[in-house]
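Engineer: Sequence first, predicted coordinates after that:
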Amino acid sequence: MTEAFEEHRNLLFAVAYRMLGSAADAEDAVQDAWLRWSSADRSDVSDPRAYLVRITTNVALDRLRSAKARRETYVGPWLPEPMLTSPDVAEEAELSESVSMAMLVVLETLSPLERAVFVLREVFGYPYAEIAEALDRSEASVRQLGTRARKHVEARRPRFEAGGAQRRRATERFLEAVVGGDVNRLLEALAPDVALWTDGGGKVRAARRVIHGADKVGRWIAGIMGKPYQGVDPADMRMRRVDLNGEPALVVDGPDRPLSTITLDFDDQGLVRAIHVVANPDKLRALAVGRRLPM
C-alpha cells in the first residue's frame, strides 16, 4: 500500500500544484489523498495510479473551491507560490509552460472544474473518458469543459517562441538594469504594455493593484531601488538568478531568508511583458528550504 502510493507521490503533487498554485496546499492535498487511500477498500483497484490521481484531483477540487472564496478577500493581487525547478526544464517548452507563473495566473481565472479538466487533459494527456470517470461527469460535459478551458487559456496566454537561452539573456539584461539603477536601460527592456503584479498578501509592502504600462512600471521599480525592504538595508540584500516554475527568474535575498522572487514573461521580441513579484513570506517557504517542483 505504502509503496504504491510513494511510487506516484511526485505525480500527485504535480497534479495538485497545478490545480492549486500552492506548494503548501498541494502537499496537504497529497496527504489527504494518502489518508483516503490508506482507509479505502482497494480490493477492486486494478490501476493504483489512476485511482490515486482521481482521489487527488477531487481533494484538490474541494480545496480549490474554498480557496477561491479566500482569495476574493486577499489583500492585493494573489500570485501562485513559486517553486524551484531544474534548469533543463526550461528547454522543454510544454512542460515549463504548464507551471510558469503566467500560466498559473491564467488558470486562476478558470472555474475549478475547468481547471481540473485542463490540467488532466492538456498537461498530463489523460483521455476524456478517464477524466469523466475521475470527476463523475459525463464524457460529453467534460469535453465541453475542456474546449471552453482551452479557448480561455489560449486567448489569455499567447504562445511566443522565445527559447530558454533567449529568456536567460533577457533575464540577465533586466537584472543588470535593476542592479545598476539604470532606469533608461530598464525601460528599454520593458514592452510598452508590460504589467507588474506584486503579492505581499498584506504582510509586507507591495502594490495593491496590478500596474500597467512601461512608464508606470519603470517608475515603480525605480522608486523602490536602493531603499530598505522588510527591515533589511540594501547593502545586506543580494539578487541571484535561479530557475523558478520552469523559467529563468530572480530571487532577492536578505541575510537569513529570501525576501521576494521575480519572474518575467517575455514577448516574441524578448521584451518583458509581465513581471510577477512574490514577497508574501508564507509563499517563500518552499524556496527557503530549497524544495524543487517535481515535473
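Structural biologist: That came through fine. Treat the numbers as computed from the prediction; the structure is a model and nothing was measured.

Engineer: C-alpha only now, for contacts and for neighbours.
Structural biologist: Noted.

Engineer: and the residue minimising distance to the centre of the chain, how far is that from residue 218?
Structural biologist: The chain has residue 101 as the residue nearest its centroid, 3.9 Å off, counting by C-alpha atoms, centre = their mean. Residue 101 is 21 Å from residue 218, where distance means C-alpha to C-alpha, to the nearest Å.

Engineer: in a helix, that's where residue 126 is, yeah?
Structural biologist: No. Residue 126 sits outside any helix when classified using DSSP: H, G, I helix; E, B strand; the rest coil, being coil.

Engineer: so it touches residue 120, yeah?
Structural biologist: Yes. Using C-alpha atoms under 8 Å, residue 126 makes contact with residue 120 at a distance of 5.6 Å.

Engineer: For those two, work out which one has more neighbours and name it.
Structural biologist: Shown here are residue 126 and residue 120; by other C-alpha atoms under 10 Å, residue 120 has more neighbours (21 against 15).

Engineer: got the contact list for the more buried one?
Structural biologist: 15, 126, 131 (C-alpha atoms under 8 Å, 6 or more residues apart in numbering).

Engineer: Against residue 54, how distant is the second one?
Structural biologist: Applying C-alpha to C-alpha, one obtains 11 Å for the distance of residue 126 from residue 54.

Engineer: same thing with residue 248?
Structural biologist: Counting by C-alpha to C-alpha - residue 248 and residue 54 are separated by 32 Å.

Engineer: Without its sequence neighbours, what residue ends up closest to residue 203?
Structural biologist: Residue nearest to residue 203 in three dimensions, not counting chain neighbours: residue 280, with 6.3 Å by C-alpha to C-alpha, 6 or more residues apart in numbering.

Engineer: Please look at the one you found and residue 199 and confirm they touch.
Structural biologist: Yes. If you go by C-alpha under 8 Å, residue 280 and residue 199 touch, sitting 6.1 Å apart.

Engineer: try this one side by side with the last:
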Amino acid sequence: MAELTEFETHRRRLWAVAYRITGSVADADDAVQETWLRWQALPEGEATDPRAYLTTVVSRICYDQLGSARSRRETYVGPWLPEPVVARSPAPGSPEDRVTLDESVGMAMLTVLERLTPAERTAFILHDVFAVPFPEIAEVVGRTPDSVRQLASRGRRRVREQAPRRSVDRGEHRRAVDAFLAAVMGGDLDGLLEILDPEVVYRADSGGKVKGAARLPVVGGEKVARFALRLMRGFDPRTMSLTVRDVNGAPGLLFRDPAGGLAGVFAFTLDGDDGRIVGIDVVLNPDKLRHLDLDTV
C-alpha cells in the first residue's frame, strides 16, 4: 500500500487542481477522496513520481465528471455559478486555507472556464496554471500531446477574449467592496452609481430555489444600483448580517439570515483601470452553500 504521508504532501495541490477543473467544492472533495482510495490500493513503490501520478489520477476523475456536469447545467434554472470558497480575510501575506490566491480561482475566471469544452478546460488549467507537461495531460484527456497543445492554445485564446481585465490589487478591491457595502446599507444611490461601472453585470445563482432571486442577469449601473437597494428594503439588522469575507481569494460579502434560513455569497470583479465594480456574482442556491460552516466563516 502506498504511503499516506506521501499523499498528504500533495493533498492541497490535488484539491486546487480538482476545484479549478470542476468549479465545485463537493466534486473536488469527492475527486480527492477517490484519488486517495486509488492511491491506497497502489502497491508501494509503483508510482516513481507520486506528484505526477496523483495529479494525473485526480485530473482524470474530474475530467470524467465534467461530461455529466455539463448535461446537468443545460437544464439548470437561471445563471450557473461555481460553488464559492469563503474564509475570513487572512492577514496580508498569509496563505489562504484552501485556495491559492491567483486569478485562476476567481469567480469571474471560473465562470469563463465553463464556456470551454471539458478537454480545453482541463488542458488549459493543467498546463497554464499547474505547469503539467503535455504528455502527462494527454494521458488525462486521451489525446496526443500535439492535440493537447492545441486544446490548451484554444482554451488560452478563449480565456483571453472573454475573461475580465486583470483586477486591481487586494487593498483597492477591499475599498471597493467597503464602498459598495456602505452605499447599500445606507440606501445611497449616488454612492452606488459612483462605485459601479456603467456596464456592470449582476448575476444571481439560486437554481430556482430562492424566491425573488433574479433569473436573468441585471445589466447597467443604474439598474443594478436600484435592484440592490430594493433587495435591501427587507434587510433587518437585528436578525440578518452582511459582512466582508474572502470569496475565492478576494474580498467579497457574506449574507446571513438564520431566522429565514437564507444565505448568500457575493463575489466582485473590478476594472483594473478605474477600480469600479464591473461584475457582481451572487450564489444563493442552498445546495452550493452546504459546504460552508456559516457560524465560523
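Structural biologist: Okay, I see it. Values in this document were obtained by computation on a predicted structure and should not be read as measured data.

Engineer: Tell me which of residue 280 and residue 199 of structure 1 has more neighbours.
Structural biologist: residue 199 (30 against 23).

Engineer: What is the equivalent residue in structure 2 for the more buried one?
Structural biologist: Alignment note (TM-score structural alignment): residue 199 of structure 1 maps to residue 205 of structure 2.

Engineer: ok, and the closest non-adjacent residue to that match?
Structural biologist: In space, residue 205 of structure 2 is closest to residue 283, 4.9 Å off (C-alpha to C-alpha, 6+ apart).

Engineer: I'd like the distance between that neighbour and residue 204 of structure 2.
Structural biologist: From residue 283 of structure 2 across to residue 204 of structure 2, the span is 6 Å (C-alpha to C-alpha).

Engineer: The corresponding residue of structure 1 for residue 86 of structure 2 and residue 14 of structure 1: what is the separation?
Structural biologist: Residue pairing (TM-score structural alignment): residue 86 of structure 2 is matched to residue 84 of structure 1. According to C-alpha to C-alpha, residue 84 of structure 1 stands 13 Å off from residue 14 of structure 1.

Engineer: Same check on residue 209 of structure 1?
Structural biologist: When C-alpha to C-alpha is applied, the distance between residue 209 of structure 1 and residue 14 of structure 1 equals 29 Å.

Engineer: hey, where'd the strands end up in the stretch 101-250 of structure 1?
Structural biologist: Counting by DSSP state E, counting those that start in this stretch, the stretch 101-250 of structure 1 has strands at residues 190-199, 211-212, 238-244, 247-253.

Engineer: average offset between the longest one and structure 2?
Structural biologist: Between strand 190-199 of structure 1 and the corresponding residues of structure 2, superposition yields a mean separation of 0.7 Å, by mean C-alpha distance after the TM-score superposition for structure 1.

Engineer: ok, now which ones touch the match of residue 86 of structure 2?
Structural biologist: Neighbour list for residue 84 of structure 1: 242, 243, 244, 245, 246, 287, 290, 291, 292, 293 [criterion: C-alpha under 8 Å, 6+ apart].

Engineer: Quick one: classify the residue of structure 1 most remote from its centre as helix, strand or coil.
Structural biologist: Here structure 1 reaches farthest from its C-alpha mean at residue 43, the gap being 37.0 Å by C-alpha atoms, centre = their mean. Counting by three-state DSSP, the backbone at residue 43 of structure 1 sits in coil.

Engineer: Likewise for residue 268 of structure 2?
Structural biologist: Secondary structure, three-state DSSP: residue 268 of structure 2 is strand.

Engineer: wait, what's in contact with the counterpart of it in structure 1?
Structural biologist: Residue mapping for residue 268 of structure 2 onto structure 1 gives residue 264, with TM-score structural alignment as the criterion. Counting by C-alpha under 8 Å, 6+ apart, residue 264 of structure 1 touches 171, 248, 249, 272, 273, 274, 275, 276.

Engineer: quick revisit: give me the more crowded residue out of residue 248 and residue 54 of structure 1.
Structural biologist: Neighbour tally, residue 248 of structure 1 and residue 54, criterion other C-alpha under 10 Å: the higher count belongs to residue 248, 24 against 20.

Engineer: Tell me how far the more buried one lies from residue 170 of structure 1.
Structural biologist: Per C-alpha to C-alpha, residue 248 of structure 1 is found 9 Å from residue 170 of structure 1.

Engineer: got it, and residue 235 of structure 1?
Structural biologist: 25 Å.

Engineer: just checking, which of the contacts of residue 84 of structure 1 belong to helices?
Structural biologist: Using DSSP state H, the members of the contacts of residue 84 of structure 1 that fall within helices are residue 287.

Engineer: from the contacts of residue 84 of structure 1, which is closest to residue 7 of structure 1?
Structural biologist: Within the contacts of residue 84 of structure 1, the smallest distance to residue 7 of structure 1 is 16.1 Å, found for residue 293 (C-alpha to C-alpha).
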